[in-house]
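**Q** All I have is the shape, not the residue letters:
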């Protein structure tokens, strides 16, 4: 029974941290924006989660946080597609040993994955004809770069506590 309790606590901590990252989207604090673009906390969480896990777990985490973000914001275009790709690619990079678990590697991965995620949203805007095409791609450049810069800088704030939590509770790792 104690092992089951430990796994439950680990899952609650993991889900709780994901929910905190979703709620942090609505905490506009000074220094959390670049060019009017805020930190993509769910993306950071998916990158941190996917390092050291399988691509399947990365996809599940990306879809779950993407759908939750869609439920809290606008569902069209969906954030789930971009975050699922982020989870899969981050896990694949780790499995291929292209990255290590250090701050610099995670910041670089977060930078690249933020650009990928924002590009997925821009492609969806283009396909859905929600905004004129030239506006989508000119706006996309600023949003992608701003999101990538600020998110990669804040990655250690999420990664350090999560890494400590998951290593502390390795026996019940989700």
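**A** Perfect, I can see it now. Note that this is a predicted model, so its numbers are computed, not measured.
**Q** all contacts plus neighbour counts: C-alpha atoms, from now on.
**A** Fine.
**Q** How far off centre is the helix or strand hosting residue 66?
**A** Taking DSSP states H and E as the criterion, residue 66 maps to helix 55-72. In this view, helix 55-72 has its centroid 9 Å away from the chain centroid, taken as C-alpha atoms, centre = their mean, to the nearest Å.
**Q** same check, this time on stretch 28-36
**A** 18 Å.
**Q** follow-up on the earlier one: okay, buried residues for the helix holding residue 66 please.
**A** By neighbour count on 16 or more other C-alpha atoms under 10 Å, the buried set for helix 55-72 is 55, 57-70.
**Q** mind checking the longest helix of this structure?
**A** helix 133-168 (DSSP state H).
**Q** Summarise which helices and strands that one is packed against.
**A** helix 2-23, strand 33-34, strand 37-38, helix 41-50, helix 103-128 (3 or more C-alpha pairs under 8 Å, 6 or more residues apart in numbering; DSSP states H and E).
**Q** on that earlier part again, contacts for the helix holding residue 66 next, please.
**A** With C-alpha atoms under 8 Å, 6 or more residues apart in numbering as the test, helix 55-72 has contacts from 18, 22, 42-43, 46, 49-50, 75-76, 78-92.
**Q** Name only those of those that count as buried.
**A** Buried, going by 16+ other C-alpha under 10 Å: 18, 22, 42-43, 46, 49-50, 78-92, out of the contacts of helix 55-72.
**Q** Let's check: the centremost residue of the protein is which one?
**A** residue 43 (1.4 Å; C-alpha atoms, centre = their mean).
**Q** Use this one as the comparison:
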């Protein structure tokens, strides 16, 4: 029960942080993608299905706060699945650098998927989308990867303690 409260509370906090811009939290007007960071933190030790499901749920929550067209659920689902696959293949270790690099790469992927969705909608100029995409993707990747430990390490520590308690009982 407490685990669900921590999960729910951390997701709500990340949703609220999407609306907040504190000094030093943005680059070129772009802030961290807190939900992306949460999905990566969740997916690192879970199955691809669990990662994708978390991405879909958080993406739909973000769509509910912003605009559903184009959706954030698709890109966050892909991130959740790929992050889980990276860990399952043991391509990564869990440390500060690895998590920051995963978040950096996944932030670029999220913005790429979002840009493709905008292009496929067909109501905007493709050159304008790609010009804006380059700025947003790089800024989002840098800022999100720098802030990733703020979300990852407390949640990871909580989940490790919970797993340890389950093994002892």
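**A** That came through fine. Here the structure is a predicted model, which means the values were calculated and not measured.
**Q** Can you give me the TM-score here?
**A** After superposition, the two chains reach a TM-score (TM-score structural alignment, normalised by the length of the second structure) of 0.95; 165 aligned residues with a C-alpha RMSD of 1.0 Å.
**Q** picking that back up, where in the second structure does whichever helix or strand comes after the helix holding residue 66 of the first structure align, residue-wise?
**A** Downstream of helix 55-72 of the first structure, the first helix or strand assigned by DSSP H and E is helix 80-95. Residues 73-88 of the second structure are the counterpart of helix 80-95 of the first structure, counting by TM-score structural alignment.
**Q** Return the mean post-superposition distance for that stretch against the first structure.
**A** With mean C-alpha distance after the TM-score superposition for the first structure, stretch 73-88 of the second structure departs from the first structure by a mean of 0.3 Å once superposed.
**Q** likewise stretch 147-159 of the second structure?
**A** So stretch 147-159 of the second structure averages 0.7 Å relative to the first structure (mean C-alpha distance after the TM-score superposition for the first structure).
**Q** what does that stretch correspond to over in the first structure?
**A** By TM-score structural alignment, stretch 147-159 of the second structure lines up with residues 154-166 in the first structure.
**Q** now what about the matching stretch, what contacts it?
**A** 10, 13-14, 17, 39, 44-45, 48, 103, 106-107, 110, 173.
**Q** And for stretch 6-25 of the second structure?
**A** Residues contacting stretch 6-25 of the second structure (C-alpha under 8 Å, 6+ apart): 31-35, 38, 58, 62, 143.
**Q** Please spell out which residues along it are buried.
**A** For stretch 6-25 of the second structure, by 16+ other C-alpha under 10 Å, it's 10-11, 14-15, 17-18.
**Q** For these, work out which two are farthest apart.
**A** 10 and 18 (12.5 Å; C-alpha to C-alpha).
**Q** if I look at residue 151 of the first structure, how far off is residue 157 of the first structure?
**A** Distance of residue 151 of the first structure to residue 157 of the first structure, given as C-alpha to C-alpha, to the nearest Å: 10 Å.
**Q** neighbour count winner among the two?
**A** residue 151 (27 against 10; other C-alpha atoms under 10 Å).
**Q** what sits against that one?
**A** 38-41, 44, 110-111, 114.
**Q** if we go to 7 Å?
**A** 39-40, 44, 110-111 (C-alpha atoms under 7 Å, 6 or more residues apart in numbering).
**Q** Buried only: go through those for me.
**A** 39-40, 44, 110-111.
**Q** looking at the alignment, what does residue 131 of the first structure pair up with in the second structure?
**A** So, by TM-score structural alignment, residue 131 of the first structure is matched to residue 124.
**Q** Surely that match is in a strand?
**A** No. Assessed with DSSP: H, G, I helix; E, B strand; the rest coil, residue 124 of the second structure is coil; it does not lie in a strand.
**Q** any idea how far residue 9 of the first structure is from the aligned partner of residue 9 of the second structure in the first structure?
**A** The equivalent of residue 9 of the second structure in the first structure is residue 16 (alignment by TM-score structural alignment). From residue 16 of the first structure across to residue 9 of the first structure, the span is 10 Å (C-alpha to C-alpha).
**Q** Residue 146 of the first structure: which of the contacts of stretch 154-166 of the first structure is nearest?
**A** residue 39 (8.7 Å).
**Q** and the counterpart of residue 106 of the second structure in the first structure, how many neighbours does it have?
**A** Alignment note (TM-score structural alignment): residue 106 of the second structure maps to residue 113 of the first structure. By the criterion of other C-alpha under 10 Å, residue 113 of the first structure has 28 neighbours.
**Q** Now residue 113 of the first structure. Nearest residue, chain neighbours left out?
**A** residue 86 (5.7 Å; C-alpha to C-alpha, 6 or more residues apart in numbering).
**Q** Now tabulate the contacts of stretch 154-166 of the first structure in a markdown table and tack on distance to residue 141 of the first structure.
**A** Shown next, in a markdown table, are those (distance: C-alpha to C-alpha, whole Å):
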| residue | distance to residue 141 of the first structure |
| --- | --- |
| 10 | 38 |
| 13 | 35 |
| 14 | 33 |
| 17 | 30 |
| 39 | 16 |
| 44 | 20 |
| 45 | 23 |
| 48 | 25 |
| 103 | 25 |
| 106 | 22 |
| 107 | 19 |
| 110 | 17 |
| 173 | 38 |
